[in-house]
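Novice: give me the fold of what follows.
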Amino acid sequence: MNKTLLVIALLGMSASVYAGDAHVCGSPEVKALSNNQKTLDDNTIFTCGGGVKGTIPELAKQGWKIVQVTDQMGTLSPTDPTKSTTYSSLIIQKD
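Specialist: Below you'll find the predicted structure:
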């Protein structure tokens, strides 16, 4: 009986060690209305929750999968649209 409980406890602990992890990441903000707006590329650095940071290739090498990429409104200036900013957002996860 005690061995069975021990095996069940160890299996439960090993499953929690391999639980997935996910974070939201954001790129630096850029002006929304700019002719020379920087586009999302392999050099864009993302800052994520949990202290994770890097470019898309660096995140992939660390084992992160990109689940979603979206553009977000950073700062909205209704009185002066040239001051409005946007940024890219990633959702990353590891299994």
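Novice: from now on I want contacts and neighbour counts done on CA atoms only, so please keep to that.
Specialist: OK.
Novice: all helices of the chain, in order?
Specialist: Using DSSP state H, the helices of the chain run over residues 2-17, 56-61.
Novice: please give me the structure for this one as well, since I'd like to look at both together:
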Amino acid sequence: MPKKNSGQSLLIILLVTAVILTVGLAVASYSITDIRISQQEEESARAFSAAEAGIEEALKQRPATDEEFLVEVGEISAKVKPETQGGGNKFDFGGSKFP
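Specialist: Sure, this is the predicted structure:
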């Protein structure tokens, strides 16, 4: 290869390397974002299941009166104040404690 063209080869190699690095970093960034979204969805599903279990437990333990009572599900406890409004039930979970 003539010396005149040797600078062009280096420039092409640098450009190709830059493109490959850019694509690699974009794929890595996309993968990291996807992993974070998956973790957040899993945590959200667990929180929803825990809340649903707490409500079910509160319905099972509900006393005949509308007095406040404590519900414990696993390591989580909450004070529950049931109220009847318009033919339906309302539960106030005001004193929740999470580990």
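Novice: overlay them and tell me the TM-score.
Specialist: After superposition, the two chains reach a TM-score of 0.38 (TM-score structural alignment, normalised by the length of structure 1), with 53 aligned residues with a Cα RMSD of 3.4 Å.
Novice: how far out from the middle of the chain is the strand with the most length in structure 2?
Specialist: Criterion DSSP state E: the longest strand present in structure 2 is strand 76-85. Here strand 76-85 of structure 2 shows a centroid-to-chain-centroid distance of 26 Å under the convention Cα atoms, centre = their mean, to the nearest Å.
Novice: give me the helices and strands touching the following helix or strand past it, please.
Specialist: For strand 76-85 of structure 2, the following helix or strand on the C-terminal side (DSSP states H and E) is strand 88-92. The helices and strands touching strand 88-92 of structure 2, judged by 3 or more Cα pairs under 8 Å, 6 or more residues apart in numbering; DSSP states H and E, are strand 76-85.
Novice: just the angle between the strand it packs on and strand 88-92, please?
Specialist: Following axes from the mean of the first three to the mean of the last three Cα atoms, to 10 degrees, one obtains 140 degrees for the angle between strand 76-85 of structure 2 and strand 88-92.
Novice: what helix or strand is Glu52 of structure 2 located in?
Specialist: Per DSSP H and E: helix 3-61 holds Glu52 of structure 2.
Novice: tilt between the helix or strand just after that helix and helix 3-61?
Specialist: Proceeding N to C from helix 3-61 of structure 2, the next assigned helix or strand is strand 69-73, under DSSP H and E. Angle, strand 69-73 of structure 2 to helix 3-61, by the same axes, to 10 degrees: 140 degrees.
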